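Colleague: Got a predicted structure plus its sequence, pasted below:
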Amino acid sequence: MADIIKVSRNIDNAPTSPLSTQSVAFSHYNNISAQLPVDPETGTIVAGGIKIQVSQCLENIKAIVEGIAHGMYDVVRINVYLKDITDIDAVDEVYSRFFRSYFPTRTTLAIAALPLTDALVQMDAVISNGEGTYPQDPCDLIKIVRNTEAAPVHALATQSVAFSHYNHISAQLPLNPKTGVIVTGGAKEQTAQCLRNIKTIMEGIDVPFDDIVKVNIHIRDLADMDAINEAYNTFFPDSSIARTLGYMPARSVVVASGLPMDALVQIDATVSHGDGTPPQAIEDRHGIVIRASNTEAAPVTPISTQTVAFSHYNNISAQLPINPKLGAVVACGAKEQAEQCLHNIKAIVESVGHVMDDVVKVNIQLTDMADLEAVNEVYSRFFHKELPARTVIGVTAIAMGAVVQMDAIVSNGEGTPPQH
């Protein structure tokens, strides 16, 4: 179904930005831009501390969701970005008021900076879109919400929420599920426990580990990456087929200023779900295939695949501002590095027969939030139609000394076989 359309929408009673769209729907998902604690009437940050700001972020998400004829019960995933991880208890207190029927999957981390100086928190979301986008026929798809006691259980987050052809896995801390405490050891041991918890969740819903299409790794110290990758490579590829193909999921690494429970590592995942959710027909899980692809026109790494397509989405690995011909970060400022990141994403997108206007969501990391203006100067040149949903965060470090890193989610109208 190559003519599925992307639906980009803004509503008046939530904050708008000239450089992003509030909600971008494609097929059975809506991607919601990061919401700062901005009062849409005044255009300024609300006063009153962390609880008031958390409430405003969620009110803005709620306004967008309801403005496109959905409800907060349609939210499948929330990402919470805090300036101070010790505010997590205050977040939880407010957060629980906005979800009555169930809690979506959730990832929470502290970051170095947010786009507005006085903001203490920012949130983005993914919501289900059962009606699909034209010319798909609306159907009453259901969410499948599951927890297992064999992995850590969180009172305010569901371990796995499946909708249509994707499963979303909440961020997993390096907790021993039997004791509820962080495992002993360093980043290597903690990474292994995070991945073990994800694998346990997936086994609990009868999904093989190599059905993961995207992994997000949050770390406290970039110097731990070698140890993290050492553990990571013992989990991927998992099956004999994946090993033969050399399949690695798409991946992004974020250096967090703080993580819950003072962990060194936290990992979440997006998983293919070939069965779909009722009333979609149950297909062979490997009938809808994962299509992993690399191009020499963008930087290639053995630790991840540039783009992993499944069903109606492509998941793009985080792109550093590396010149693919030289294999080195471009030696310029934030503007030039942002342009290189976008060129790399564009090369990947075009290598799989798509264009930049098929992008539905972009995530941007900056080591200096003051560089955002320079990034924005080049950003809009890469898109000709409505801009994607977007999230921008500040981090203390990016690999290879870069000052910018970006990843993306891209619509995939043709689907992956056996869809048409």
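Modeller: Perfect, thanks for sending it. In this text the structure is predicted, and so the values were computed from the model without any measurement.

Colleague: Please count neighbours and contacts with C-alpha atoms only from this point.
Modeller: OK.

Colleague: wait, doesn't residue 137 sit right on residue 130?
Modeller: No - using Cα atoms under 8 Å, residue 137 makes no contact with residue 130, being 9.3 Å away.

Colleague: Can you pick out the residue with more neighbours from the two?
Modeller: A count of neighbours by other Cα atoms under 10 Å puts residue 130 above the other of residue 137 and residue 130, at 22 against 9.

Colleague: In contact with that one: list those residues for me.
Modeller: Neighbour list for residue 130: 28, 29, 138, 139, 140, 141, 142 [criterion: Cα atoms under 8 Å, 6 or more residues apart in numbering].

Colleague: Of those - the most surrounded one?
Modeller: residue 29 leads the contacts of residue 130 on contacts (other Cα under 10 Å) with 25 neighbours.

Colleague: any idea how far residue 409 is from that one?
Modeller: Using Cα to Cα, to the nearest Å, residue 29 is found at 11 Å from residue 409.

Colleague: again, but for residue 1
Modeller: For residue 1 relative to residue 409 (Cα to Cα), the value is 19 Å.

Colleague: In addition, the following structure is provided for comparison:
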Amino acid sequence: MSGYNAVLARNTDKAAKSIGPYSQTVAFSHYNNLSAQLPIDPQTGKLVAGGIKEQAGQCFKNIKAIVESIDHSMDDIVRVTIFLKNIADADAVNQVYASFFPDYVPVLTTVAVAALPMDALVQVEALVSNGVGTIPNAPQAGDLIKIVKNTESAPLSSLSAQAVAFSHYNNLSAQLPIDPATGKLVAGGVKEQARQCLKNIKVILESIDVPVDDIVKITVFLKNLSDTEAVNKVYSEFFPDSAIARAVAYVPARTVVEVSALPQDALVQFEAVVSHGDGTPPQLVEDRHGIVIKANNTGGAPKDALSTQTVAFSHYNHIAGQLPLDPKTADVVAGGVKEQAGQCLANIKAIVESIDHALADVVKVNIFLKNIEDIGAVDEVYTTFFPGGVPARRTVGVSALPGNALVQIEAVVANAEGTPPEA
């Protein structure tokens, strides 16, 4: 197995020590997955003094320290996700953000959530390119390049690129329901807003010659979870998109959460991760379907008609957000947050094992909690599934979860053998 990519977890004393059982950064193949960074001073282990600007600055300083500790730079970041306690702080945080990206801007997602660990005002997460790859003692294509794309047919922002491709993935900025012609929210309710978000995504993809069915993962951020059914009706207009996808009923992996607020007071925002068959130079141009999307469902975990449990492309598997549902009854399991967290992780384990992988292949875990105070109880359960604390992680408190659940967990899994044609 020495010729295969390896999961590589790393930590540095120059950034804040993780407050839970997780690593600061976990690399696999051509990406580094960073844990979401809180505004913790690495010398004291406490939140920095000051307000939102000081806290945002510390989050980015921690990210910069981690990135530089693995011999990368801030320009290698392809995606940034900002979680705010108060959406009104967005402008102040954006000023800080811009100071760390003076020339190049990655794709960006900004949402306000109900709560953050340590009662922080902001938490920032980053995804970083990894040109050398992670095959032991065998650097891969160290001159791989990022490809940044924008189109005037979708909303433009000076703070973010619309799409940033690296290796075999395109990362899109989260799309708000903004009419690109006016720069304002579209008229109407949540259906019209959801349709505009997805139109924007489709236009961006068409501008880079990528079909909608190349999306492997969608995250839906809703202002009101009660709007889920209305959004799902619109969602079904876009997925599946092609005759080929309809024939196999392909839909991306998906996570749906309620947030406390979105930029411009929007009702909905969509984030997408897209496969990229052609790769980025100097990878050889392949037939777009030469590396294939592999979607999989198992009876050992709950099924959803609008979401595939796991979608693999190239060297990653993307697992849909797992609720604490008993796969036999489709009901939320009895008990409290420990029982629910255990069921979420049991569902992830069943999915991972159904595709001949193990939990040791998980590189990133995202936890959404109804009550942020439950983080300690969840960690007790979490460590029984991840005793080494290797995956990078993000934890946020959300306003509500489907099924009135207390917790929802999603994961990104390494895929050493890749998807055909194996490389």
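Modeller: Cool, the structure landed. Values in this document were obtained by computation on a predicted structure and should not be read as measured data.

Colleague: about what we covered before: among residue 1 and residue 409 of the first structure, which residue is more densely surrounded?
Modeller: Comparing residue 1 of the first structure with residue 409 by other Cα under 10 Å, the one with more neighbours is residue 409, at 23 against 13.

Colleague: Residue in the second structure paired with residue 221 of the first structure?
Modeller: Structural alignment places residue 221 of the first structure opposite residue 224 in the second structure (criterion: TM-score structural alignment).

Colleague: Isn't that match up against residue 266?
Modeller: No - Residue 224 of the second structure is beyond contact range of residue 266, at 10.5 Å (criterion: Cα under 8 Å).

Colleague: Of these two, which one has the most company?
Modeller: Neighbours were counted for residue 224 of the second structure and for residue 266 using other Cα under 10 Å; residue 266 has more, 20 against 17.

Colleague: and that one, what is it in contact with?
Modeller: Contacts of residue 266 of the second structure by Cα under 8 Å, 6+ apart are 176, 177, 185, 193, 223.

Colleague: Kindly recompute the last result at 10 Å.
Modeller: 176, 177, 178, 185, 186, 189, 190, 193, 194, 221, 222, 223 (Cα atoms under 10 Å, 6 or more residues apart in numbering).

Colleague: Restricted to helices, list these.
Modeller: Counting by DSSP state H, the part of the contacts of residue 266 of the second structure found in helices is 190, 193, 194.

Colleague: any idea how far the second one is from residue 205 of the second structure?
Modeller: What it means is residue 193 of the second structure. 19 Å.

Colleague: now the strands for the stretch 51-200 of the first structure?
Modeller: 75-82, 105-110, 121-128, 144-146, 160-163, 166-172 (DSSP state E, counting those that start in this stretch).

Colleague: Please render those as a markdown table that adds mean neighbour count and distance to residue 91 of the first structure to the earlier fields.
Modeller: Below are these laid out as a markdown table (neighbours: other Cα atoms under 10 Å; distance: least, Cα to Cα, whole Å):
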| stretch | mean neighbour count | distance to residue 91 of the first structure |
| --- | --- | --- |
| strand 75-82 | 24 | 9 |
| strand 105-110 | 24 | 10 |
| strand 121-128 | 24 | 9 |
| strand 144-146 | 15 | 22 |
| strand 160-163 | 24 | 21 |
| strand 166-172 | 27 | 16 |
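
Colleague: for the ones you listed, which one sits closest to residue 384 of the first structure?
Modeller: Nearest of those to residue 384 of the first structure, taken as Cα to Cα: strand 121-128 at 23.7 Å.

Colleague: The closest one vs the second structure - mean distance after superposition?
Modeller: Mean deviation of strand 121-128 of the first structure from its aligned counterpart in the second structure after superposition (mean Cα distance after the TM-score superposition for the first structure): 0.4 Å.
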